[in-house]
Every structure is written in C-alpha cells, then in structure tokens.
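Student: Got a predicted structure plus its sequence, pasted below:
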Amino acid sequence: MRLLKLVPDNTNIPFLRFRLPFMALSILMILASIGLVATRGLNFGVDFAGGLMIEVRVEQNLRADEMRAVVNGARAGNATIQNFGDGHTASVRLPLPPGDEAAVQQVVSRVQGLITQRYPGAEFRRVETVSGKVSGELIQNGALAVLLAMVGIAIYIWFRFEWQFGVGALFSLAHDVALTMGFFSLTQLDFDLNIVAAVLTIVGYSLNDTIVVYDRIRENLRKYRKMEIVQLLDLSINETLPRTIVTSLTMIIALAALVALGGEVLFGFALAMLLGIGIGTYSSISIAAPILIWLNVKSDSFVAVTKPGQDGVQRNERLPTRK
C-alpha cells in the first residue's frame, strides 16, 4: 500500500522569487495591524478591563440594543452588550459598583432579575468580577510575558545558529503577534487571558516551524558551499515543506473543530490559535528564510577554513560574516 503524500517528491517551488512581494505584504499588514490597535484598540475582557461580566443565554433571538435597555434599568452604569455564538447568547459587562462584595451581589441580583423578567427562562452561565487594580496588573504581566518570550527565543536562536537567524526569527514572531492583535482589534472579539495564552502558544509553534527550516538551511550551508544562496534557501524550504504542511494541516483540522464545536468559552482561544497557525506557517516560509538574504548571509558566510597558527599547527577558524 502506497503512503499518501501531500507534497510530491522533488517539489521545487521558487518561494524566494516572490520574496519582495511577500515582504512588502507582511510589512503593510504589520503597519495596518498597529494602526488598528492604535485607533480602534482592543476589546479587553473582564480580565483586563476590570468590572462585572454576566454571560446569559435566552431562548429568543437576542438583540443587543434591547438587552442594553433592560440592563440599564438596573442603574448600575453603562452596560456593554456583545452577542456571540448562535445569536441567543450575550455577555453583559458593567463597571464595578462602589462598596464591598455585598454591593456587587446586589447589582448582579438586580440585573439578573430584570433579564429574567424580560426573557423568561434565561440561563446565567457565569458571573465574573475583576478589580481595576488587578486588571491593570494583568495587562502589564501579559504584555511582559509575550515580550520576554520573544526576546528569549531570539537570544536562544542567536546562540543556537547565528545572530542573523535570531533577527529573522524575532521579526517573524513580531509579524505573527502583530497580525493576531490586529485581527482582534478589527473584529473586536474579547481579548482576555485566554487570548494571551493563545498568543504565547502561537509564538512557540511559529518558533518550532522556523527552527526546522533554519536547521535545514544550516545543514545545506555546510553541504552546498558553492550553491547560490537563493537556490539554497529554496532547496531548504522545499525539503521541509512536507513536514510543514502535514503538521499545520493537522493543527488546522483540530482547531477548526474546536472553533465550530467547542462552544463560546473556547471560541476566542481556538480562533486565535487557528489564525496563528496559518500566519506562523506563512512567516516561516515567506519571511524567516528570505530575511537572511537582506542580512547578507552567503553560502560561504559560516564556512570553517584552515589557517596555520604561530606554532605551525593547522587550526579551523570560521570566516567572519561578510558585510
């Protein structure tokens, strides 16, 4: 029985021929994502924004403006209503009332009573409260976690390969994170701790994919010392393409099932992961390898040469990277 091959043997796709359009597209998408986050911002969930969040499901078709009018009847501050799922579920977000836990419970009881009165049989799935101080700390810690992860990864690749590879990996990871943030700014989906976990997972996956490509590039730099760098990079990407396609496709199938069937709690996380896998695969092929050319990596940049020492003994020394 013959094994199924998604990528035929001897595949030779000239990826590097399109490196300029790929890079231009990536830079435009990064700038667009930064612009979206700067102008529209992120729709922070209760984890980051602080306040009170009530998730409710009703039997009728739920209209955000109608639900907002009902909740505002509790006089607990301006309510933010967001529909999600099948149109019967919404999250109700309110500012935290002044006072202790008893004051919070009074607001929750009033809001739930008004919703039940308007929507008989309403189901309250969860109630969450986060103080403003805690939410501010969570934003700082979440951003710091992503930043430290990216810098640590770049330093690791620098020592594992060469500094050019570290710069390429860091740019690829910044590309993946920026586009993910831009997507959440565009769609205004809740951005909470689950999404931070998804971003960190995307960083790890993209790194793994990039290291596989970089490792093959390093092997081929040793093997084909006279090959043109563009041809060598194309060869390395095509040699790792079957592994990249199979791994990414497996992840995409699993995450698509979670997006469709995982429910509202896992929807944001699964969607962020699904988007990140696609972006990470693209960046490993179209950014991580081509950027080495602009960093002046040549086929003989890291070739060890033999030079006689003062004592006449032959020693191997690495040629410096060409400027």
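Tutor: In hand now; what should we look at?
Student: alpha carbons only for contacts and neighbour counts from here, please
Tutor: Will do.
Student: quick one: the nearest residue to Y119 once chain neighbours are set aside and V70, what's the gap?
Tutor: Leaving aside its sequence neighbours, Y119 sits nearest to V58 (CA to CA, 6 or more residues apart in numbering; 6.5 Å). As judged by CA to CA, to the nearest Å, V58 and V70 stand 13 Å apart.
Student: what sits in contact with each of the two?
Tutor: Shared contacts of V58 and V70 (CA atoms under 8 Å, 6 or more residues apart in numbering): none.
Student: residue boundaries of the strands in the stretch 101-250 of the chain?
Tutor: Secondary structure of the stretch 101-250 of the chain by DSSP state E, counting those that start in this stretch: the strands cover 123-130, 190-191.
Student: Determine which stretch of those strands is the most buried.
Tutor: strand 190-191 (a mean of 22; mean count of other CA atoms under 10 Å).
Student: try this one next to it:
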Amino acid sequence: MTTLRVIDFMGQRKLAAILSILLVLGSLVSLSVKGIVLGLDFTGGTQIEVGYPQPADLSVIRAQLTESGFENPTVIYFGSESDVLIRLQGEPAAGLSDEVFAALKNNTDSEIEMRRVDYVGPQVGDELREDGGLGMLAALAVVMLYVAIRFQYKFSIGAVVALVHDVIITLGFFSITRLEFDLTVLAAVLAVIGYSLNDTIVVFDRIRENFRLLRTAEAKEVINESLTQSLQRTLLTSLTTIFVLVALFVFGGELIHNFAIALIVGVVIGTYSSIYVAANLLMALRMTRENLLPPEKEGEEFDGLP
C-alpha cells in the first residue's frame, strides 16, 4: 500500500494571502471607480426580436444601429443565427421599435421581419438593491451560524470570509472586463456561493476529523494532510464542472455567455479559496485540537468519586 505524499499547501500561505488581498482590493477599487455594467433587467429598456432570411452578421447590425444614433445597442443571436435580439437601454419611447426596424431595413437589401417587442421596467433592479443586500447579509449570518454549530466558531469565520472573497472577486471581474451584469449573472453568483460553501464544508470536515485522529501533530501538519486527502475530490469536481461550463460557453449561444463566464470564474476562485482562504484563516486563528473538544462541565472531574 503506497503512502500519500503530503503537499505543503500552508507553506505558501503568506504568498496566497497577499494574492487574495491584492485581488480583493483591486476588485473593490474597480467596483468603486468603474462600477458594473448593468443589464436591461436592472436598468429598464426595450427588447426587439428581428428575423432575417439568412444568417445575420451581428457586427454589421451593431454598426448600423450605432450609425443611426442608438447608443450602446446590445445585439445577440436569439436561437438560430437568423434570429437576432436587440436590446436598448433607457426609458422605453413610443415608436422606438419602428425607428430601429426602419434603420435596419434602410441599410440592408434583405427582407427582415419584426418578431417581438418587449418593454422591460427597472423595478427588478430597485427591488434587488433594496432587498438583495439584506437577503445576502441574512444568508451569510445563517451560514456562519450553521458552520459554528456543526464545527466551531473559527471554522465559521473562515467559511464566511471565503464566501465574501469569492463574491467580491467575481463581481470585480465583471467590473474590470465591462461585461454586462444581468439576472443570469446574478443567478451564477448565487450558484458560486453554494459551490464555494459546499467545497469549504468538505475541506473543513476532513480537517476536523484529522485534528481528532492526529493528536500529536501540529495544526499546519493536520491542515496539509487534510487538504492533500481532499485534493483529488476537489480537482475532479472542479474540472468536471468547468468542462460543462466551457461547453455551455462555446455552444450555448450569446444569451448565456456571461452566465457561463461568471460560473467559470467563481468555480476557479471558489476552489482556490477553500484551500488558501478558509484553511489559511484557520492557521491565522491558531486552530488547535483543544478547540474541538466539548467544554468540560462544572464538577465533571468529581464524577465517580464516592
């Protein structure tokens, strides 16, 4: 039987901590200065579906709309390459769809067809801004309580910091790249929270078990042993998830491109944070085997005496 070689993950904990701090600070600066490019779901606007008799060139359509005076139009395929969805931000105006259709028709010899026009209000964004923040704080509080009850309060601090770390960096990525943030991306961010927490819980469970088994080992040795044992499971889960997300990005169409990108970034960061944020914090908080022992009841030392 071969012995598993223990990887010294915690030997690089200081370098990893510096990297995490730089990523979080960079994300916060970008979010503060540049903000996030909000999609139609949050800002309100008009969606127009247009049908072409042959595959349409999105760059040409985008240029036609820009030349006609429409600012920052979003043009994507909607199903097939002959179906195009046009999104225009701002308050819906009367006759806007007719102006868009006329601009497209004047710049092409093809017989195009107006399929559908939708007006989207910004009320969803208002509700999310008001209630989403409170909901997120409540969710983090419940997560902290759950981890504290199941493990120990030091574990709960590590889990919540890892979650906040993952969310900030994912949002920062969208701020830096100026990718559009819509409801599908919000759903991806919530999925990242669940993925990251699940991965962290698996790592914490192994660390807690090894603290009880390796009684004479130091905290660094126990954490390295635990991370090495759970590494294969973590890599298999992360890689298979990323393979699926890459397939979605390549073959899923432009409607879910940003959704797939958000999940890919979140899975990579979540896997990293389970090792170098959550476990690293346990080292910083001086986690010991004694922390996991149940508190001694008063007078317990006299039990069994006559």
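Tutor: Okay, I see it. Please read these numbers as outputs of a predicted model, since none were measured by experiment.
Student: Overlay the chains and give the TM-score.
Tutor: Overlay of the two chains. TM-score (TM-score structural alignment, normalised by the length of structure 2): 0.86; 296 aligned residues with a CA RMSD of 2.9 Å.
Student: and G35 of structure 1, which of the strands of the stretch 101-250 of structure 1 is closest to it?
Tutor: strand 190-191 (17.2 Å; CA to CA).
Student: so which of the strands of the stretch 101-250 of structure 1 comes closest to T240 of structure 1?
Tutor: Per CA to CA, nearest to T240 of structure 1 of those: strand 190-191, 33.9 Å.
Student: What range does that closest one cover in structure 2?
Tutor: On structure 2, the counterpart of strand 190-191 of structure 1 by TM-score structural alignment is residues 180-181.
Student: The top helix by length along structure 2: which residues count as buried?
Tutor: Longest helix of structure 2, by residue count under DSSP state H: helix 219-251. For helix 219-251 of structure 2, burial by neighbour count (16 or more other CA atoms under 10 Å) applies to 219-231, 234, 238, 242, 245-246, 248-249.
Student: which residues of structure 1 does the helix or strand just after it align to?
Tutor: Counting by DSSP states H and E, the next helix or strand C-terminal to helix 219-251 of structure 2 is helix 257-273. Per the alignment by TM-score structural alignment, helix 257-273 of structure 2 matches residues 267-283 in structure 1.
Student: Give me the buried positions along that stretch.
Tutor: 267-283.
Student: Now it on structure 2. Mean distance?
Tutor: Its aligned residues in structure 2 lie a mean 0.9 Å from stretch 267-283 of structure 1 after superposition (mean CA distance after the TM-score superposition for structure 1).
Student: And for that stretch, what's in contact with it?
Tutor: Applying CA under 8 Å, 6+ apart, the set of residues contacting stretch 267-283 of structure 1 is 172-173, 175-176, 179-180, 189-191, 194-195, 197-199, 201-202, 205-206, 209, 244, 248, 251-252, 255-256, 258-259.
Student: swap in stretch 87-98 of structure 1?
Tutor: Residues contacting stretch 87-98 of structure 1 (CA under 8 Å, 6+ apart): 46, 50-62, 64, 76-84, 103-104, 107, 129, 131.
Student: By residue count, which strand of structure 2 is the longest?
Tutor: strand 80-89 (DSSP state E).
Student: Which residue in structure 2 aligns with L52 of structure 1?
Tutor: In structure 2, L52 of structure 1 lands on T46 (TM-score structural alignment).
Student: Just want the angle from the strand or helix carrying its match to strand 113-120.
Tutor: Assigned by DSSP H and E, T46 of structure 2 falls within strand 45-51. Angle between the axes of strand 45-51 of structure 2 and strand 113-120 is 160 degrees (criterion: axes from the mean of the first three to the mean of the last three CA atoms, to 10 degrees).
Student: Now do strand 45-51 of structure 2: which elements does it pack against?
Tutor: strand 80-89, strand 113-120 (3 or more CA pairs under 8 Å, 6 or more residues apart in numbering; DSSP states H and E).
Student: elements contacting the longest helix of structure 2?
Tutor: Checked by 3+ CA pairs under 8 Å, 6+ apart, helix 219-251 of structure 2 has helix 183-213, helix 257-273, helix 279-284 packed alongside it.
Student: and the ones you listed as a markdown table, adding distance to L128 of structure 2?
Tutor: Converted to a markdown table, these look like this (distance: least, CA to CA, whole Å):
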| stretch | distance to L128 of structure 2 |
| --- | --- |
| helix 183-213 | 10 |
| helix 257-273 | 18 |
| helix 279-284 | 31 |
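Student: So which of these is nearest S110 of structure 2?
Tutor: Nearest of those (CA to CA): helix 257-273, 28.1 Å.
Student: So for the longest strand of structure 2, what gets flagged as buried?
Tutor: Buried-residue list, strand 80-89 of structure 2, by 16+ other CA under 10 Å: E81, S82, D83, V84, L85, I86, R87, L88, Q89.
Student: From the chain's centre, how far out is that strand? Work that out for me.
Tutor: 26 Å (CA atoms, centre = their mean, to the nearest Å).
Student: how much space between the closest residue to F124 of structure 1 other than its chain neighbours and K223 of structure 1?
Tutor: Nearest residue to F124 of structure 1, sequence neighbours excluded (CA to CA, 6+ apart): V56, at 4.5 Å. Per CA to CA, V56 of structure 1 is found 62 Å from K223 of structure 1.
Student: In terms of neighbours, single out the busier of those two.
Tutor: Neighbour comparison, V56 of structure 1 and K223: the larger count goes to V56, with 20 against 12 (by other CA atoms under 10 Å).
Student: what does V212 of structure 1 align to in structure 2?
Tutor: For V212 of structure 1, the residue aligned by TM-score structural alignment is V202.
Student: Around that match, count how many other residues there are.
Tutor: 16.
Student: Not counting its neighbours along the chain, what's nearest it?
Tutor: V202 of structure 2 sits nearest to S230 (CA to CA, 6+ apart), 7.8 Å away.
Student: quick one: what's aligned to the one you found in structure 1?
Tutor: In structure 1, S230 of structure 2 lands on T240 (TM-score structural alignment).
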